[in-house]
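Asker: predicted structure and sequence below. I'll ask about it afterward.
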Amino acid sequence: MNSFQEVTMPTITKISAQKRKGRYNLFLDDEFAFGIDEGVLVQYALAKGQELTSAQVAEIQEQNNFRHAYNIAVNYLAHQLRTRHEIWTKLEDEEVPPAYIKQVAAELTSQGYLDDTAYRDSFVRTQMLTTENGPTVIQRKLRDKGISPDLASIDAITDIYPEDEQRQTLAKLIAKQRSHYRTSSAREQERKVRQHLYAKGFSGDLISQAIAYADFTPDAEEEADALATQAEKYWRRYASKGLAYQKRKTKTMLYQKGFDLDAVSNWIADKEASEE
């Protein structure tokens, strides 16, 4: 009698295609074993009738798990560039174990598909060409995407988006905003424009330079037209409150809006006289 039993190895008895392209079902000893990626199938030259050791089965499953995670990442990258953080988050959402995420990240990095520096450069250039955002807004967007602080520093961004380019964007923004606030006083226009430029992410120094170049010195005719438009609005708004209140409140509101107090008083006097 033999002192040991003969060890039999599982045999591939069937390989069938799944409905999903690039995926196959692997059967060992006439029983379904696991789904397998086409790349793994080719890598190990798997075929019907082939015997596999338990170690080989484990290795194939490991490679299959990696390939599954890798394919998720590649499909995610197919639509646009992604940061390392975005890839990691996507794979976590797909419940890929951390060990495989690290493998995938390393593989994509070695292939040149995952490069946060290249991503930053491309992102900044796209923002320059397609938006009116300044460096601090761009920086915030980069950090939201997981780009590290050193790569997303203001200095790094302005190396790609130099001040001359920023000044051109500022000039366009100022022209657009002045048109939007054309019924406001020159002082109010400047205040609102400055506020908007800060919100768009430009530095205080560049904003001041751009505003000085744009010259918000009031034009007498435009200022008078803006005053008349605003004054009529407030005069009607407070008409039911009594003349004294109407005059006081209209004057206060117009002064807060940046109009000259003497010009406001003259408009109210003229208005009051015309209604007598």
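Answerer: Right, received. Where do you want to start?

Asker: from here on, just use CA atoms for contacts and neighbour counts.
Answerer: Will do.

Asker: could you pull out the helices in the chain for me?
Answerer: 38-43, 54-77, 84-93, 98-110, 116-130, 135-144, 154-160, 163-180, 186-199, 204-214, 220-237, 243-256, 261-274 (DSSP state H).

Asker: buried sites along the fourth one?
Answerer: Along helix 98-110, the positions that meet the burial threshold by neighbour count (16 or more other CA atoms under 10 Å) are 100-101, 104-105, 108.

Asker: against which helices or strands is it packed?
Answerer: Applying 3 or more CA pairs under 8 Å, 6 or more residues apart in numbering; DSSP states H and E, one finds that helix 98-110 contacts helix 54-77, helix 84-93.

Asker: how far off helix 116-130 does it point, in degrees?
Answerer: 70 degrees (axes from the mean of the first three to the mean of the last three CA atoms, to 10 degrees).

Asker: try this one side by side with the last:
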Amino acid sequence: MTVTKLESVMKTKYKVFLDGEFAFVLYKGELSRYGIREGIQVEDELREKVMNEVILKKAKLRAMHLLEDMDRTESGLRDKLKQGLYPEEAVEGAIQYVKSFGYIDDLQYARRFIESRKHMKSRREIYAQLCSKGVSSDKIELAFEDCYEMGGEKEAILQVIRKKKVDPTQATEEEMRRLYGYLARKGFRYDDIRQVIQNYNENA
């Protein structure tokens, strides 16, 4: 493989292209240490050395740092590493590294996510949010089974009504129509909405 281009990312940091394809990012001192400059031939042995000694090591450290900042899904962590210009090989290695310590677990993430939101949001809304974070549908369904009892959304409906400051026992027909519409758009089932409103005095 030939180093076809070194592209400056910042003053001391460069993208390295091998045979016209982006390979990895190195600092100026690392380029010097491994003798990498435009036009030279890079043998597989040298590429592997750079990947293992520099790129993969950095990717693992970056992954650990990102998980210190906040809880993440596997997909979310993968995206952040790619944004940091780590090649796919290093991203996969870093993912497997943090997985080996149990630092990312999409099922546990989904459980925590649901528990923190189930009293204010519908299952449908939570499901959509978890999907957007890259959690697989089978893990979401398993997490729902763990976190919800029968009729578990009724408390969330009650909390939304309280937040809207609408008293169903005193509301006009128009206010009730708007309330039903709002709750339906939030993803709550009609039967659950009706039961909560009918029994509002008992729950309030």
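Answerer: That came through, no problem. These numbers come from a predicted model, not from an experiment.

Asker: closest to Leu77 of the first structure among the buried residues of helix 98-110 of the first structure?
Answerer: Leu108 (10.1 Å; CA to CA).

Asker: grab the nearest non-local neighbour of the counterpart of that closest one in the second structure.
Answerer: Counting by TM-score structural alignment, Leu108 of the first structure lines up with Val98 in the second structure. Nearest residue to Val98 of the second structure in three dimensions, chain neighbours excluded: Ile104, at 6.6 Å (CA to CA, 6 or more residues apart in numbering).

Asker: does that neighbour touch Glu74 like I think?
Answerer: Yes - under the criterion of CA atoms under 8 Å, Ile104 of the second structure makes contact with Glu74 at 6.3 Å.

Asker: list the buried residues in stretch 132-146 of the second structure.
Answerer: Those would be 133, 135, 139-140, 143-144, for stretch 132-146 of the second structure by 16+ other CA under 10 Å.

Asker: which residue is nearest the centroid of the second structure?
Answerer: Nearest residue to the geometric centre of the second structure (CA atoms, centre = their mean): Gly76, 3.4 Å.

Asker: who's in contact with that residue?
Answerer: 133-134 (CA atoms under 8 Å, 6 or more residues apart in numbering).

Asker: one more pass at 10 Å, please.
Answerer: Neighbouring residues of Gly76 of the second structure by CA atoms under 10 Å, 6 or more residues apart in numbering: 132-135.

Asker: now swap in His79 of the first structure and tell me
Answerer: Counted by CA under 10 Å, 6+ apart, His79 of the first structure has zero contacts.

Asker: likewise the one 5 residues further on?
Answerer: When contacts are counted by CA under 10 Å, 6+ apart, Arg84 of the first structure touches 90, 105, 108-109, 113-116, 119, 145-147.

Asker: map it onto the second structure.
Answerer: Aligning on TM-score structural alignment places Arg84 of the first structure opposite Glu74 in the second structure.

Asker: also Asn75 of the first structure?
Answerer: In the second structure, Asn75 of the first structure lands on His65 (TM-score structural alignment).

Asker: now the contacts of Arg84 of the first structure in JSON lines, with distance to Thr229 of the first structure?
Answerer: Formatted as JSON lines, those follow (distance: CA to CA, whole Å):
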{"residue": "Lys90", "distance to Thr229 of the first structure": "54"}
{"residue": "Ala105", "distance to Thr229 of the first structure": "61"}
{"residue": "Leu108", "distance to Thr229 of the first structure": "61"}
{"residue": "Thr109", "distance to Thr229 of the first structure": "61"}
{"residue": "Tyr113", "distance to Thr229 of the first structure": "58"}
{"residue": "Leu114", "distance to Thr229 of the first structure": "56"}
{"residue": "Asp115", "distance to Thr229 of the first structure": "55"}
{"residue": "Asp116", "distance to Thr229 of the first structure": "52"}
{"residue": "Tyr119", "distance to Thr229 of the first structure": "49"}
{"residue": "Lys145", "distance to Thr229 of the first structure": "45"}
{"residue": "Gly146", "distance to Thr229 of the first structure": "48"}
{"residue": "Ile147", "distance to Thr229 of the first structure": "48"}
